[in-house]
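Asks: Build me a model from this:
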Amino acid sequence: MRSHRTVFSKFLRVAVPAVALALGLAAQGAPALAQKAEKPTLTLGVGGKPLLYYLPLTIAERNGYFKEEGLDVTINDFGGGAKSLQALIGGSIDAVTGAYEHTIRMQAKGQDIVSVIELGRYPGIVLVVQKDKAAKYKSVADLKGAKVGVTAPGSSTNFFVNFLLAKQGLKPDDVSYIGVGGGASAVAQMKRGEIDAMANLDPVITKVESDGDAVVLADTRTEEGNQKIFGGANPAAVLYLKRDFVAANPVTTQKLTNAFYKSLKWLEKASPEDVAKVVPEEYLLGDKTLYLAAVKASKPTYSITGVIPEIGMKNALNMLVEFDPELKSATIDLPKTFDGTFVKKASETIK
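Replies: Next up, the predicted model:
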């Protein structure tokens, strides 16, 4: 009997500390599973939120992915990507859903901006001409002297036209740029003939096309179009932030990335009808059938992995160098424009 008690007491001396140690380790590990954001309340900027270019943002908002991550996100729509960038640099917002090329341009200007997840693998930008003027403007080379609408001066739509002009030996100031936004105003100005051409995105493009108001000159909504224009993929919308914000708020950055990664996974399986049910009514531009067609046309543009491929970075830089003298003389460290650690972690935990 005594021998049994001796064995049992030895068991307790070994087992109890082991269990306590295991429980202690579990308790230490628990916060890692449910870490709190350093900055749970933050402001995110975007330039033209109703555009399908930024659909992953609307999905994250409307499907509650930010809230799932414990974030209270206020979205400021500045009407153009350049204005969102200015707000980030100025410190009035914390993050931007905007064009990847801004990270390259800001590096050349000494501003350390980094993207953490790719939302669009193709720009989805389309250059059209007003149908009544199509006989005059048969190609990009004919646009010299034209009034060209873009979402906003300094935006990705502006850069796209600059690039197309440069390929034809023209300069940015060979045309007059007019900011038309990314919604009903852009459609109205094209219909009224107030602009000769326009670089914009869906659903605006599908609207002016289907109404017979425009003729397409260049289209980056498809793999074929990107191959023809850029020689391959060219990153579009990304989530970008100041690098010092990322360093000071890694958990917040991870949670933002997680929310957008959930959007990409949702979009991968969603039908145009699913999308139409989620977005605000005003995004449909009063024509649900048209919106469904626009979503279908833009579906290939969204990133599958959230990772910016090396060739995509190079294509984006090559596009900018084509027309931006400052970048021609700048030394750009492309790997610094994208930190893939956050999306890698998201992909490992979100299925």
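Asks: hey, let's count contacts and neighbours off CA atoms from now on
Replies: Fine.
Asks: Any idea how far apart the tips of stretch 122-137 sit?
Replies: One end of stretch 122-137 sits 25 Å from the other (Cα to Cα, to the nearest Å).
Asks: nope, stretch 166-179 is what I meant
Replies: Note: stretch 166-179 ends 20 Å apart using Cα to Cα.
Asks: neighbours around residue 149, how many?
Replies: 29 (other Cα atoms under 10 Å).
Asks: What separation is there between it and residue 262?
Replies: Distance from residue 149 to residue 262, by Cα to Cα: 33 Å.
Asks: so residue 54 touches residue 239, yeah?
Replies: No - using Cα atoms under 8 Å, residue 54 is not in contact with residue 239, being 10.3 Å away.
Asks: Show me the common contact partners of the two, please.
Replies: Counting by Cα atoms under 8 Å, 6 or more residues apart in numbering, the common neighbours of residue 54 and residue 239 are residue 97.
Asks: all helices of the stretch 201-350 of the chain, in order?
Replies: For the stretch 201-350 of the chain, the helices defined by DSSP state H, counting those that start in this stretch cover 204-210, 223-230, 243-248, 250-269, 272-278, 288-298, 310-323, 325-328, 341-349.
Asks: looking at those, which is closest to residue 87?
Replies: Proximity to residue 87 (Cα to Cα) singles out helix 243-248 among those, at 14.3 Å.
Asks: Here is a second sequence; please produce its structure as well for comparison:
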Amino acid sequence: MQIRQYPNCLLWLAVLISGLVLGVDDAWAQAGPPYKLKLPGVISYELNLPSLVAYANGYFTEEGIELTDFVVGSGGTLRTAMIAREFDVGLFGFVHVPLARIAGSPWKMVLSTHDLEIFSLVVRSELKDKVKTVADLRGMKVGFSTPGAASWYMGSVFLKKAGLDPEKDVQYVSLGGDPGVIYTSLKTGRVDAFSAWEPTTTRAIEEGVAYPVVPIWEPDEHRRWVGPKALALGLVTREDVIKDRPDLVRRMVNAHKKGLAFIRSKSSAEITEVVLKNPKTAEQFKGLDRALVVKIFDRIKAGFGDGCLSRSGFEAEMKLALEYKLVKRAVSFEEFGDTSFAGECP
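Replies: Here you go, the predicted structure:
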């Protein structure tokens, strides 16, 4: 009798467990995923391509995150919003972390989205016979996004390294972070040069609007201006978020690591197909044809790593920021980043 009843007991136990699991799944479905948030960042494919891929491929959903929107704007404006706790995580360039910490908001980078500096100095094509080097920009109008943003930071580095004072020797002009405005400003001569990132760099060069005097994507130029590597861009949060909601940070990092792995393993054409096919991510590529997007990805693909934080890359960026007085004081690598999520690069 006991032998015959034993399978029935197992059957009832299996039914009970299945009911409990289904109950948890139903509760999750009714309540929604554990985390629901918006992700702020500049339209910069070096900065946000891992996020766009993660969204298009469903990696955020896999990690229990409902990403409701990509909030785009200039870096300085978004930094102010995150300091004010309008956002708990965001995509930012290197300089924003020390600036926020010095301002009293304890930011930390938890994952690197790009391991090379991204800003090239491009000059409008009408000046090709006149401007051969950065120093030739004396007296001209040089554009950047907003004060305190990464474009301002690297533009200042280029000018100061060439012996030019951004406040005295050029007209240093803020244009905001809209790629369309930046492109038009170069095309119409509102500015003579710009500290540019993608999509502006490749679009302006391919369409004959501008040419580079600092092509930062070339390894020799990167070494000359920055060094071999740079902890240029990343996923950033605050210390209070890490303390109170480490699970959120872990899930965000995991989703981005999946995005980075996809980028490294696929061709630029395959990546383009993914981000243009999804209606939400395709919004950030309006006005760009598929062939141009592939060229952009070809240019920036070498900078995508596995998300680890590089101490040497940090030191290269911090040295520049201090040497050219772009931050008031140094922050340490341990203050700057938390390596417990994505790891420290070997």
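Asks: out of the helices of the stretch 201-350 of the first structure, which comes closest to residue 162 of the first structure?
Replies: helix 310-323 (6.3 Å).
Asks: What lies in contact with the closest one?
Replies: Here helix 310-323 of the first structure makes contact (Cα under 8 Å, 6+ apart) with 100-101, 104, 159, 162-163, 166-167, 171-172, 230-235, 327-328, 334.
Asks: Measure the mean distance from stretch 252-262 of the second structure to the first structure post-superposition.
Replies: Per the superposition on the first structure, stretch 252-262 of the second structure and its aligned residues are separated by 0.4 Å on average (mean Cα distance after the TM-score superposition for the first structure).
Asks: against the first structure, where does that stretch fall?
Replies: Taken onto the first structure by TM-score structural alignment, stretch 252-262 of the second structure occupies residues 256-266 there.
Asks: and what of stretch 122-138 of the second structure?
Replies: Using TM-score structural alignment, stretch 122-138 of the second structure pairs with 128-144 in the first structure.
Asks: Now the terminal residues of the matching stretch, how far apart.
Replies: 15 Å.
Asks: Tell me which residues of it come out buried.
Replies: Neighbour-count burial for stretch 128-144 of the first structure, with 16 or more other Cα atoms under 10 Å as criterion, is recorded at 128-131, 134, 137, 140, 143-144.
Asks: who touches it?
Replies: Contacts with stretch 128-144 of the first structure, where a contact means Cα under 8 Å, 6+ apart, come from 164-165, 168, 170, 174-175, 190-191, 193, 195-199, 205, 212-218.
Asks: of the contacts of helix 310-323 of the first structure, buried ones?
Replies: Among the contacts of helix 310-323 of the first structure, those buried by neighbour count (16+ other Cα under 10 Å) are 100-101, 104, 159, 162-163, 166-167, 171-172, 230, 232-235, 327.
Asks: if we can go back for a sec, farthest pair in the buried residues of stretch 128-144 of the first structure?
Replies: Set against one another by Cα to Cα, these have their most distant pair in 131 and 144, with a gap of 17.2 Å.
Asks: In which helix or strand does the equivalent of residue 77 of the second structure over in the first structure reside?
Replies: Mapped onto the first structure by TM-score structural alignment, residue 77 of the second structure lines up with residue 83. If you go by DSSP states H and E, residue 83 of the first structure is part of helix 81-90.
Asks: Which elements pack onto that helix?
Replies: Here helix 81-90 of the first structure touches strand 41-46, strand 95-99, going by 3 or more Cα pairs under 8 Å, 6 or more residues apart in numbering; DSSP states H and E.
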